[in-house]
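Peer 1: show me how the following folds:
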Amino acid sequence: MTGIDCLLYLHQELDRYTEDQIHHISQPGVWSLGQMYDHILLVAHEYMDEVELCASLSTDTTDGKTPFGEELFRQNAFPPIKIKLPDEMNAPPDNTDSRDRLRQRLLELIERMEDGSKRLGHINPQRKTRHGGFGWLNAKEWYQLIEMHTRHHFRQKKELEHVLLS
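Peer 2: Here you go, the predicted model:
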């Protein structure tokens, strides 16, 4: 499954929920489906910004990934655990977008990724930017990280759906 496939799946899944279900927060500290979607969209755009930054660089680096980053990419997946960010990076995502606005945002991101994917093969793999936890990543790795991150949230999606349906 590609990153675009993951986003198309999420786009299709929006039809399953009412507006109230999208915004429902079951308990303090637990996101709504809308917040999960917002988070996925924001992070994917951040990663696409890094793809574009890698493309704009004029110097190479031989710096590599952290051991955690190496393992993450070897597995092509985030570990099956809940990841808690530091408080300063953990502001709750937006919970105000309607289902239609989330659909529109997903389609805009898919279009950006389709455009970006056409350039990936032309970006020098030694042009890298640093991820705080994973180390130095090139454009293809940042792009791949979108799929890995989005897929990581599928388990959260199932948990949120279970609460909505019980």
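Peer 1: please count neighbours and contacts with C-alpha atoms only from this point.
Peer 2: Fine.
Peer 1: buried residues in the longest helix anywhere in the chain?
Peer 2: Determined from DSSP state H, the single longest helix within the chain is helix 139-165. Residues of helix 139-165 classed as buried: 139-153, 157, 160-161, 164 (neighbour count, 16 or more other CA atoms under 10 Å).
Peer 1: so residue 137, which state does it fall into?
Peer 2: Under DSSP: H, G, I helix; E, B strand; the rest coil, the three-state class of residue 137 is strand.
Peer 1: that one: neighbouring residues, count only.
Peer 2: Number of residues near residue 137 (other CA atoms under 10 Å) recorded here: 25.
Peer 1: and it, how far from residue 40?
Peer 2: Distance, residue 137 to residue 40, using CA to CA, to the nearest Å: 19 Å.
Peer 1: what of residue 155?
Peer 2: 13 Å.
Peer 1: same check, this time on residue 119
Peer 2: 22 Å.
Peer 1: which of those two has more residues huddled nearby?
Peer 2: A count of neighbours by other CA under 10 Å puts residue 40 above the other of residue 119 and residue 40, at 22 against 14.
Peer 1: tell me where the protein has strands.
Peer 2: Under the criterion DSSP state E, the chain contains strands at 128-131, 135-138.
Peer 1: next up, for comparison:
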Amino acid sequence: MRNSSVFSLLKDISAKYHDFLREVPDDQFQLTPPIGGWSYSEVYSHIFDISILTLKEVEHCIKGEGKIKPTAFIVKVILFFGSFPPNAKYKVPKALVGRERKITKEAAAAFIQKFLEELDIVYSQLHLADPALKTLHPRLGYLNASQWFRFMEIHLKHHLKQLKRIEKSF
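Peer 2: Take a look at the predicted model:
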């Protein structure tokens, strides 16, 4: 998928997160859902924190700070189809455990805004990235700038589904 298409999708998905945030009842935002796991608040904290970290990896690739490494075949399949394998549960990689936290709806909205601002800056430079240079993703292996961009889209979509599961549990 072209970077311009992924960029548009990232904007659209972020708008869905923003719309969903407005719909979540204030008294439920930080509550652990009946199904257990993360609250809405922790999902927002996780997804936009990780998305901003992902943009930093894209910047490293743009600046030529990557390595020339292969991308695993299964990762290429995930990136091609635009989703993680169905019905699979994923744990946060050890390096990122504990970064999620309970935040307010206002902080979540600010996180979205910060992400969108940084996304615009990084996207404007994305064409400068050497596709051969990659940085290490903690679970997927080495990704180049465009692959990191695509991963962000897949990750954001994945957690939108989680928000819907939480919603159904209340």
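Peer 1: now the TM-score, please.
Peer 2: The TM-score (TM-score structural alignment, normalised by the length of structure 1) is 0.87; 162 aligned residues with a CA RMSD of 2.1 Å.
Peer 1: ok so, going back, out of the strands of structure 1, flag the one nearest residue 1 of structure 1.
Peer 2: strand 135-138 (20.4 Å; CA to CA).
Peer 1: equivalent range in structure 2 for the closest one?
Peer 2: Under TM-score structural alignment, the counterpart of strand 135-138 of structure 1 in structure 2 spans residues 141-144.
Peer 1: which parts of that stretch are buried?
Peer 2: By 16+ other CA under 10 Å, the buried positions in stretch 141-144 of structure 2 come out as 142, 143, 144.
Peer 1: cool, and stretch 86-102 of structure 1?
Peer 2: Residues of stretch 86-102 of structure 1 classed as buried by neighbour count (16+ other CA under 10 Å): 93, 95, 97, 99, 102.
Peer 1: go on, stretch 17-27 of structure 1?
Peer 2: Result for stretch 17-27 of structure 1 [16+ other CA under 10 Å]: buried residues 21, 22, 23, 24, 25.
Peer 1: a markdown table for these, including distance to residue 64 of structure 1?
Peer 2: Below are the buried residues of stretch 17-27 of structure 1 laid out as a markdown table (distance: CA to CA, whole Å):
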| residue | distance to residue 64 of structure 1 |
| --- | --- |
| 21 | 42 |
| 22 | 39 |
| 23 | 40 |
| 24 | 41 |
| 25 | 39 |
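Peer 1: can you tell me which of the residues you listed are in helices?
Peer 2: 21, 22, 23.
Peer 1: of all those, which comes closest to residue 112 of structure 1?
Peer 2: residue 22 (24.5 Å).
Peer 1: residue in structure 2 matching that closest one?
Peer 2: Per TM-score structural alignment, residue 22 of structure 1 is aligned with residue 29.
Peer 1: now residue 123 of structure 1
Peer 2: By TM-score structural alignment, residue 123 of structure 1 lines up with residue 129.
Peer 1: now the buried residues of stretch 86-102 of structure 1 as a markdown table including distance to residue 50 of structure 1?
Peer 2: Shown next, in a markdown table, are the buried residues of stretch 86-102 of structure 1 (distance: CA to CA, whole Å):
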| residue | distance to residue 50 of structure 1 |
| --- | --- |
| 93 | 21 |
| 95 | 25 |
| 97 | 25 |
| 99 | 28 |
| 102 | 23 |
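Peer 1: from those residues, which two are the most distant?
Peer 2: Greatest spatial distance among those (CA to CA): 93 and 99, at 15.3 Å.
Peer 1: who are the packing partners of the longest helix of structure 1?
Peer 2: Secondary-structure packing of helix 139-165 of structure 1 (3 or more CA pairs under 8 Å, 6 or more residues apart in numbering; DSSP states H and E): helix 3-13, helix 33-56.
Peer 1: in structure 2, point out the residues matching the last one.
Peer 2: So the one you mean is helix 33-56 of structure 1. Aligned by TM-score structural alignment, helix 33-56 of structure 1 corresponds to residues 40-63 of structure 2.
Peer 1: flag every buried residue along stretch 34-43 of structure 1.
Peer 2: Buried residues in stretch 34-43 of structure 1, counted by 16+ other CA under 10 Å: 34, 35, 36, 37, 38, 39, 40, 41.
Peer 1: residue 54 of structure 1: which of those is nearest?
Peer 2: residue 41 (20.0 Å).
Peer 1: report the contact partners of that closest one.
Peer 2: The neighbours of residue 41 of structure 1, taking CA atoms under 8 Å, 6 or more residues apart in numbering as the test, are 105, 106, 109.
Peer 1: by neighbour count, which of those wins?
Peer 2: Busiest of the contacts of residue 41 of structure 1 [other CA under 10 Å] is residue 106, holding 21 neighbours.
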